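Chemist: Pasting the sequence and the predicted model now:
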Amino acid sequence: MHTKNIITAGKDISEAKKVLVLLHGRGGNAQDILSLADHFPLDDFSVFAPQATNNSWYPYSFLAPPAQNEPWLSSALEILRNLLEEIKSKGKASENIYFGGFSQGACLTAEFVTRNASRFGGVFLFTGGLIGDKIDTENYKGDFAGTPVFIGTGNPDAHVPVERVNKTAEIMEKLKAEVTVKVYDNKPHSISQDEIEIANKLVFK
């Protein structure tokens, strides 16, 4: 099970107008993903980066049957649920809360926001999609109410099939998110400058 360990950057939440939650990938850490914040216009933001126990949110592929990734997957979602409630308790409305992640962190971000769809400030998923060997649409509820979402991915990608990215976009759109997907031919499993620039235009507009 994950231990709560959240690294912060930017403004103190009491002074910030907005909040960004960043989720690192498998083998990465909160400090790594926080360096991404330097590439976004976050002058008025408080930034939160939870740290996964043993640097992994769940042990197997995101395409494994969810039961194989338990209890880690549920524990990771609980960390995020508690963090979201904590941020809201500081007076921050959902529309001023943003989420983003890379790889395993992007998959966890997709899963969390789509299970708890609301009008968020924006969401970016750098190479990720909804979790599970099959998509159980019963898990996804709420109304994104026009939340801008950007998903960037490579084709092929060693971990995330384009089909899953497209299915993720479709489900998010049904919950009224404004989703933009960009597929890059033969992009390495990493974050590109182009993805950062698109996220800046679409998510932090």
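Modeler: Alright, I've got the coordinates.
Chemist: make it CA atoms for all contacts and neighbour counts henceforth
Modeler: Will do.
Chemist: so Leu130 sits right up against Gly105, yeah?
Modeler: No - with contact defined as C-alpha atoms under 8 Å, Leu130 does not count as touching Gly105 (11.0 Å).
Chemist: Got another one to weigh against that:
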Amino acid sequence: MSEIAPLDPSAVLWSAEPAERSDRPVLVVLHGYGADEADLFALAVHLPPEFVVAAVRAPLTPPFPAPGFSWYPIEGLNGRDSADVTAAAERLIEWVDASTDAATVGLLGFSQGGAVSLQALRVSPERFAFAVNLSGYASPGELPGDAALAERRPPVFWGRGTHDDVIPGALVDHTIDWLPRHCDLSGRVYPGLTHGVSGPELDDVRGFLGRRLADAAGSSAGAERVPPAEEERAPQHPLG
């Protein structure tokens, strides 16, 4: 297991000043391997403005010559160790607890960030309202919070591309099996998409987040509905 440092509170990009965050839901975004907090923060203008977006920087520096930062090591024989993913999720939860008292906190992660987002749901099932997992995966192994997560079944959106060759197939297969048993899963596989985020995927994410705002308000009224062709439920073919 690797040593995962605490998140740097000075390396966070917020979409709103402190005085403008009161009584608003917070969406914490987690970048992928080799990127930084500015990467996904660029998506903020395309997401529902009701959310306060907080883009955090991962705590590790990948080996040279990789740029940016990482949440956990993927190099070597123990790359993608589930214990490291859990340690990264625990550091994320520490930062969230210290940085916001928002009633609704959701997670949106890409690749490594998506894996950490799901792991944070597992470590602390009551802490987060939902998660968006873009081109990521569910880490193998069991955690103490898995039973509580399966009971609570928070909403999770999982999007990935048919031409994504970055995430190993065994992890994709595991995620296909694991997510529907623990979450209220929706998502889509995007034809031709590699390891990235497409316009149609961003449209689906925006619709998913709109429904989470309705959940927080205690009503489905006003939520933007994604057409059935653009969001497939987990048991159907597109996620498999």
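Modeler: Looks like it arrived, so ask away. Keep in mind that what you see is a predicted model, and the values were worked out from it rather than measured.
Chemist: Pull out the buried positions in whichever helix in the first structure runs longest.
Modeler: In the first structure, with assignment by DSSP state H, the single longest helix is helix 72-89. Neighbour-count burial for helix 72-89 of the first structure, counted by 16 or more other C-alpha atoms under 10 Å, picks out 72-77, 79-80, 83-84, 87.
Chemist: what's it packed up against?
Modeler: helix 104-115 (3 or more C-alpha pairs under 8 Å, 6 or more residues apart in numbering; DSSP states H and E).
Chemist: In the second structure, point out the residues matching the helix it packs on.
Modeler: Using TM-score structural alignment, the residues of the second structure aligned to helix 104-115 of the first structure are 112-123.
Chemist: Which parts of the second structure are strands?
Modeler: 12-14, 26-30, 52-56, 105-110, 130-134, 155-161, 184-190, 232-233 (DSSP state E).
Chemist: can those go into CSV with extra columns for distance to His174 of the second structure and mean neighbour count?
Modeler: Formatted as CSV, the strands of the second structure follow (distance: least, C-alpha to C-alpha, whole Å; neighbours: other C-alpha atoms under 10 Å):
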stretch, distance to His174 of the second structure, mean neighbour count
strand 12-14, 32, 18
strand 26-30, 22, 27
strand 52-56, 27, 26
strand 105-110, 18, 24
strand 130-134, 14, 27
strand 155-161, 13, 24
strand 184-190, 14, 21
strand 232-233, 17, 18
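Chemist: Let me have these in JSON lines, adding distance to Gly210 of the second structure as columns.
Modeler: JSON lines is the format used below for the strands of the second structure (distance: least, C-alpha to C-alpha, whole Å):
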{"stretch": "strand 12-14", "distance to Gly210 of the second structure": "20"}
{"stretch": "strand 26-30", "distance to Gly210 of the second structure": "12"}
{"stretch": "strand 52-56", "distance to Gly210 of the second structure": "14"}
{"stretch": "strand 105-110", "distance to Gly210 of the second structure": "12"}
{"stretch": "strand 130-134", "distance to Gly210 of the second structure": "12"}
{"stretch": "strand 155-161", "distance to Gly210 of the second structure": "12"}
{"stretch": "strand 184-190", "distance to Gly210 of the second structure": "14"}
{"stretch": "strand 232-233", "distance to Gly210 of the second structure": "16"}
